[in-house]
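In: Sequence first, then the predicted structure, then my questions.
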Amino acid sequence: MIKKTAVLLLGIIVLFSGIAHSAFGEADEVPFDRVRFENIGRDQGLLNLSVSSVIQDKQGFIWFATQGGLFRYNGKDTAAYRNNPFESDGLIHNLIQTMFYDEEKHHLWLGTYQGVSMLDLNTNTFTNYSVEESNLSNNVAVAIAKDKDDRIWVGTLDGLNRLDQASGSFVQYSVKGKVVRSLFLDSQDRLLVGTYEGLCTYNLEQDTLESVAIDYPSPYVMVVREFEPGVLTLGLWDGGILELDMSFNRLSHTEFLDNRVYAVEKTEDGTLWVGTWGGGLFAKRGPKIHNYTTTDTDDGIGHPIIYALTEDATGILWVGTNGSGAYFANPQGQNYLAFSHDMTDPDSLDEGKINTIYRDSQDRLWIAVYNQGLNRYENTLDKMVKYKAENETTLKMGNNQVMDIIEYQGRLLIASGAGVEQYREAVDGFERLPILPENTITYALEVDRDNHLWVGTYLDGIYEFDADYQLINHFHVKSTPLAISDNLVYDIVCDQKGNLWIGTNNGLDVYLKEEKEMLAYLKKDGDTTSLPNNTIRTLLETESGEIWVGMVGGGLSKYLQDQNIFTTYTESEGLSDNTVISIEESNEGLIWIATHNGISVLDPDTDHIVNLTASDGIGGYTFSGDGFKDSDGSLFFVGTHGVTHFPPVSKLLNRPLPPVYITDFRVMQKPVSDHLVIYNDLTYTFDSESNFMSFEFNAIDYEYLSHTQYHYRLIGVDAEWVTSGQRNYVSYSNLSPGDYIFEVRAKTIQGLYTDPVRVSFVILKPWHQTTFAYGVYGLILIFIIFSFVKIRENHLITEKNSELNLLNDKLEVAVKDLEEVSIKDGLTGIYNRRYFNTVLGEQFNIAKRSRLSISVLMIDVDDFKEINDAYGHVFGDKYLIAFANEIEKSLVRTTDFCARFGGDEFAVVLYDTDLKGTESVAHTIRRNVGDLKIEHQGENYEMTSKVCIGGYTIIPDYEMSLELLISTADDALYEAKRNGKNQILIKS
């Protein structure tokens, strides 16, 4: 089985091995011959790996019909429906040949080797039909369909059958060749029947089957479909694919390396998928055909016999095989990677992180690769033209480090390690403009409203030149009076008012050109309206005149001009990463942010952020240079992976949210319902003793389920949403009487939350807390008062009763004192070993039932004998008392406790504490007992203590014993002591 980490590849468009063949109009889809498949097998609960049919129901669940039963898949695991030979109301037989889903009624029809089962998904109950009970022509049912009149048809190995719904019996129709392999209702409402002797149609008026006269390459019609209106597709055994018009005239015939066609599907991208009996899976798009075989390990189809093919509502292709389980892939994912490096192709993009990208007025696309010079994409030749410093004549440049590219007065200029260079068409190369001191490294170029050229440098501030390249200003950290914050300038933007925004390595500067004034914006500790970081990496002015600032480590800030403050977006607000490399505005006014961890898209009107990762086809995670907005509104971003290109309208941001279902609801560990599989929006009432609830929930998102995060809350218990990560179950115990609503929602890979789904329930009060009971209590109280008055009449009896009450009180105090002595250690005052064993046993059983962690720490004082020998046993006793007190102070939760285990050995129990928390408590104890202050015989002693701590953390199952828990912790202690003094060893 493909490793689970390969799930990340589903939906990521397979990267082009060389230069992408794209005109940048739409994102490229996955090449149909490079689709990667993910396996579903025994690890996901599929008990039989021969999958004969795959269907998706209207709720989004995937159903696998196998030769060993029926399985419902939620993206994580499966629920099995299997035949019980001693029950007649379940699945009729485990060997299932075919399935048909009646969406209108939410019924699933199953053709098996012992008849037909209909699973009513509304009630989770079966109705069965067989030869003996229902007049089925043969028990092996291989095709099922429903016609326009809502009648169910079943094809068997011995003819066609129509179900009479009133009687529950079948009407039989004889068929030439006997075997019916396929049933299909076409767009003209004709029932088409594929048999071993060709295609038939059902004549409703005559109530007969009529053969269709076709010149068949093979008469064995295994599949009949109509993928495009007016075009019938026949899958033929040993005959390939035959396409017909609606009058049954031949349109085309396609043959494959293996023509034994068994399953056919056409996905939304136009690819025809053909499953064969022994030749693997074929994909056909236009004239090109690709064969996915078991020898091609990258493709991931693990068996040459393909039983079933289906495309679900989200465009995922599902494949059933004869012995390797099921597979799925998304052949329609978008590939936004326009260019990448191919080590086998010298004409591909140079390897390395990309500094910037630019399209000039002559429609030439320039790409600057770190220390690799410039790559210019030659569209007609589909290759990269390389400009490098080491070239001798043409394609030459002064330095291979290019940081910025612009056009100025009709000339293409670059900011490089040699200063400012200008492209010369005549020599097809670059030459240095002698406007800056030699060896000046330049980073940024900008043109202001006066047609002045601004040049930002690596360590020499910023220069302003007029149209003739005459120096006007040189701003740097020592400029008087117009000093800038730092001499390393990353970016320059001239806004619509003519002001220059300058992003430096140590602050943001604004040069008010008309006022001849320089303003500086810097980080102010504790001020959330200032910039959060002084390293300004990139700047953007939007069409509306807003200024956005991207920082290294500080996220994204927007300047609020009317208030002269900044509002900031970081990872806490949903940004994918706090290091922002490039910012661009789309035509819709969305802010696209390239970071070191993917791309974030911000809607400035709602502050909502959607995050894009490699799974969305963006090519990679680490973006490294300036992006670019093209004239058509498309966006370019660059990184270590290459060039990512988004068309003006992208499907990425319109992905539907997955449905979320509460799929299991248990009370006192028993299902609330034996037939329900979804509990959304239902309400229940329980008695007072039914106070232990557990829930299971699922988001139906097969492509990105491994990235889905769950949030839940029980209204009435949880004040806030609880984040459970990918854990899709939760339980609550000891619930008090009252009204409750359990809600759950999912957070997708893009950071979007689904609407919460819920189930409501009421726990009734116990009978002794009802209104009637309180009325009875009132009557009893009246009776008691009356009786008390009567008793008071007898003074002697009253006096005796008082004495007796006094004696009872004293006895109760004595009992409490005795109980206290029985559970407390006589020396240290903490709990003794008897109490430790009792309470640990209780917490251990609770942890078993609730599936919670429990930890035990065993603590032993190093060299305690030497302390006794040196200071005496009285001092040693005081030492143990102080030692025990420090352990107790280290335990902050009321559920945690310590006990004296014996001698200088102590034990600590930590309930609902995982390994990391246990280790933290152990280190806290060791630190706290390290320095003890002891008063003895009028003197104060400061003792340096060393301890060894061993522990064991586990989520116990029902086979785990308490003795094993204690002994494992004790073993860890002695293993720690063998490692030396002052050691900690926690096992899990």
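Out: Thanks, I have it.
In: going forward, measure contacts between C-alpha atoms and count neighbours the same way
Out: Fine.
In: for the lengthiest helix in the chain, which positions count as buried?
Out: Longest helix in the chain, counting residues (DSSP state H): helix 795-823. Under the neighbour-count criterion of 16 or more other Cα atoms under 10 Å, helix 795-823 has Ile823 buried.
In: For Thr78, list the residues it contacts.
Out: 44-46, 71-72 (Cα atoms under 8 Å, 6 or more residues apart in numbering).
In: Could you rerun that using 6 Å?
Out: For Thr78, the contact set (Cα atoms under 6 Å, 6 or more residues apart in numbering) comprises 45, 71-72.
In: and the end-to-end length of stretch 96-114?
Out: Using Cα to Cα, to the nearest Å, the end-to-end distance of stretch 96-114 comes to 9 Å.
In: And for stretch 114-123?
Out: Terminal residues of stretch 114-123 are spaced 23 Å apart (Cα to Cα).
In: here comes the other one, which I'd like you to weigh against the first:
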Amino acid sequence: MAEDQNWSISQDRDGVIYFANNKGLLSYNSARWELFPTPNQSILRSVCVINDKIYSGSYMDFGYWGKDNLGGLTYKSLTSDKDFKIKEDEEFWDIVGVEDYILFQSLDRIYIYNVNADSFKIIDSRHRINKIFKTNETIYFQKEGYGIYEIQNGSERLVIPEDKFSNNEIINIYSIDNDLLLLTKERGLFIYSEGVISIWNSNANKALEGLSIYNSIRLSDGSFLFGTISEGIIQLSSDGKKILKINKSDGLSNNTVLSLLEDNKGNIWLGLNNGINIMNLDSPYLIYKDKQGVLGTIYTSIKVDNYLYLGSNQGLFFKRYGEGSNFNFIEGTKGQVWSLNYLKGEIFCGHDKGTFIVKNGKANLIKGDIGTWAIKEIKDKPNLLLQGNYKGLSILEKKNEKWNYRNKIDGFNISSRYLDFIESNQLLISHEYKGVYKLNISSEYKKIMNYEKLGIDQGPKSSIIKYQNSILYSNRGGVYIYNKPQAIFYKDSTLSSIIEGDSYVSGKLIYDDNNNRLWCFSESDIIFVEPGKLSEEPKINKIPIPNQLRNSKVGYENILSLADNKYLVGTADGYLTIDLDKHKQSSKSIGIDKVSYRSLHDEFVLVNINKPIELDYKSNSILFRYSVTDYNKFSATKYKYRLLGFYDKWSNWSSESQTYIENLPHGSYKFEVKALSSGEQSNNIASYEFSIEKPWYLHTVAIIFYVLLGLALIFLIQYFNNKYYKRENKN
């Protein structure tokens, strides 16, 4: 079992991540973790993947790990049987590859390994070597008390004397415009140019002031990421501006960052003093988590005049959009908020207490019916608004520049959460347990002239909405379009296919009129529908965030357009933002990691995954492990498989990354598996062929024996029958 400290991180060509852990080499492929203990049971201090080998350094040993045919790793030490001796208590803290050489750094020496010649050269030091750095294919290191050296032709050469930078410990060295950028542990960043050291950027040093830097990396966008002791991480732009700072209060597991890695997909891995974290600074998804439980579950949101408002089960909150400040509670709104609308230049808040008008961070309650679900504008009635309440409908009227409750509309007392106009005096109302009603309202909007229940099934979590001049009704059965002349709903097969059947979670539909998009929610995706550009068929776009991960209140899903392609999704503990411009889907490869077999009650035996195998008929239970390296939190990778020769039909999608098949009969088989990751099927099908021998009693020799035995029995029976009849005839 792995321990909590992780000193170094690296990644191989297949996307597998490796950690130098206190217990050994820890690997992760997004499906499973696996620990490979160091042979001498010591702490692994460094790891670096170079080509097809995983080099590592530990206590008094260094070497490399290679993948074997069983899907595991085997270790080869580079220190045994050599003409040098490792120093007592020597540990190897860093590994760097340059050209055909691998360099292993301890606090006392640098071992230069010539890969082609399998030989070593050693740079020895009587003074502590803090770290080793690779900058533009040049290797630098710092000798404590002496300065910064570079390695040329296997020998050291002093580059910057210690007195130039006042005995500061160097954490990393970068190249900027042919100059050297020196990162110190506690004094910030300095530039070394033409023999002179000076402060690189005063703003950068101010951002790093008071921090103790342990390690750093330069990201693919040119920015710098620093791991600190006790303060988490801080990111600076390429010109020294502070971009972000994240510590335990923001979600890190621990504030001491021992190692950093940017992987081949832009994910940032953090090896911590207590655990491992991953984040993607360029992710299309950003999560705001309400750790203190102040906000509650978000039911609705709106953005007006660069202020963001969130309505939850605990009240109404707001803050200036884009600022990192906390949300402010609007006094008087404690309780359930159902809706937020910007109508007639005012913010209306539908609340359990009734209707509020929100302005300048204050909320004023309009006296009237309690429980406001929704508020709608009425065509050609600029001074009237229609409200859907707990017990029917009501009207707000604007007089003397002030909105007031005018009247309840008599004749209909059913809860009216979802409603939309057919005409200015005719509307549809959906009640999830009672059905859909068509109402005719008087011209004064004071009473219902008549109403009827339409012949369409009601259903939990259903909704009704106007989209592109049509009224849509959605429930578990699908999405239906209202036919005005016939006053009936007919099913839309294209839209229904998105959410019906096993995909159904909620019938909640949301229309984003700013971008002409219809949003809906299925078990596995958030979906938006756009008009087709070259045909009448709508374009269906899926964002692969499963219901379980998006964590919204089912039936009360809500989404807000923040900008052209940026959206906010309310969740049970905050919200999630989605940037469609960054949302790029690409297929990934799936591989079979390990194959093992066993007979009844025996232990599993691993097999060579690179060639077929023939198993004994008793060893007819087989286990397949497979994976896709996808570290996106929202990807929810799923797999399906089949076993040709036994059943040709693909299984259902499952999140299980292994398959165990028991008691197979003899025969030849081909196991196939594919994946669904981030909404895209894998670009390959991984397979493994094997066969199971016939039992001995079904082999050809045994069958010949059975035939001969049968013939012999027939002969004997015939012989004794003939003998018997001859004896009878004599008698």
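Out: Nice, thanks for sending it over. Because the structure is a prediction, the values reported are computed rather than measured.
In: By neighbours, which of the contacts of Thr78 of structure 1 wins?
Out: Highest neighbour count within those: Phe71, with 23 neighbours (other Cα atoms under 10 Å).
In: Okay, that residue and Gly417 of structure 1: tell me how far apart.
Out: Distance from Phe71 of structure 1 to Gly417 of structure 1, by Cα to Cα: 63 Å.
In: residues near Asn116 of structure 2, how many?
Out: For Asn116 of structure 2, using other Cα under 10 Å, the count is 8.
In: distance of the spatially closest residue to it that is not a sequence neighbour from Asp118 of structure 2?
Out: Spatial nearest neighbour of Asn116 of structure 2, chain neighbours left out: Asp100 (6.9 Å); criterion: Cα to Cα, 6 or more residues apart in numbering. Taking Cα to Cα as the measure, Asp100 of structure 2 falls 10 Å from Asp118 of structure 2.
In: Ok, Thr300 of structure 2 next?
Out: Taking Cα to Cα, one finds Thr300 of structure 2 at 66 Å from Asp118 of structure 2.
In: quick one: which of those two has more around it?
Out: More crowded of Thr300 of structure 2 and Asp118, by other Cα under 10 Å: Thr300, with 27 against 9.
In: so what's the more buried one closest to, chain neighbours aside?
Out: Gly311 (5.1 Å).
In: How about the secondary structure of that neighbour?
Out: Recorded secondary structure, Gly311 of structure 2: strand (DSSP: H, G, I helix; E, B strand; the rest coil).
In: doesn't Gln336 make contact with it?
Out: No: assessed by Cα atoms under 6 Å, Gly311 of structure 2 is found out of contact with Gln336, at 7.8 Å.
In: Settle it for me: which of these two has more neighbours?
Out: Using other Cα under 10 Å as the criterion, Gly311 of structure 2 and Gln336 rank with Gly311 on top: 28 against 21.
In: wait, what's in contact with that one?
Out: Neighbouring residues of Gly311 of structure 2 by Cα under 6 Å, 6+ apart: 298-301, 337.
In: Now the two most distant members of those.
Out: Ser301 and Val337 (9.8 Å; Cα to Cα).
In: out of these two, which sits in the more crowded spot?
Out: Val337 (29 against 26).
In: what sits against that one?
Out: 311-313, 315, 351.
In: what's the answer for Lys670 of structure 2, then?
Out: So Lys670 of structure 2 contacts 643-644, 688-689 (Cα under 6 Å, 6+ apart).
In: ok, of those, which come out buried?
Out: Looks like these have 643, 688-689 buried, using 16+ other Cα under 10 Å.
In: what's the closest of the residues you listed to Tyr697 of structure 2?
Out: Nearest to Tyr697 of structure 2 among those, with distances taken as Cα to Cα, is Glu689, at 24.4 Å.
In: helix, strand or coil for that closest one?
Out: Glu689 of structure 2 ends up strand, using three-state DSSP.
In: Structure 1: which residue goes with that one?
Out: Using TM-score structural alignment, the equivalent of Glu689 of structure 2 in structure 1 is Ser760.
In: My guess is that match contacts Thr683. True?
Out: Yes: Ser760 of structure 1 lies in contact with Thr683 (Cα under 6 Å); the separation is 4.6 Å.
In: Am I right that Asn330 of structure 1 is in contact with Ile316?
Out: Yes: with contacts counted by Cα under 6 Å, Asn330 of structure 1 reaches Ile316, the gap being 4.5 Å.
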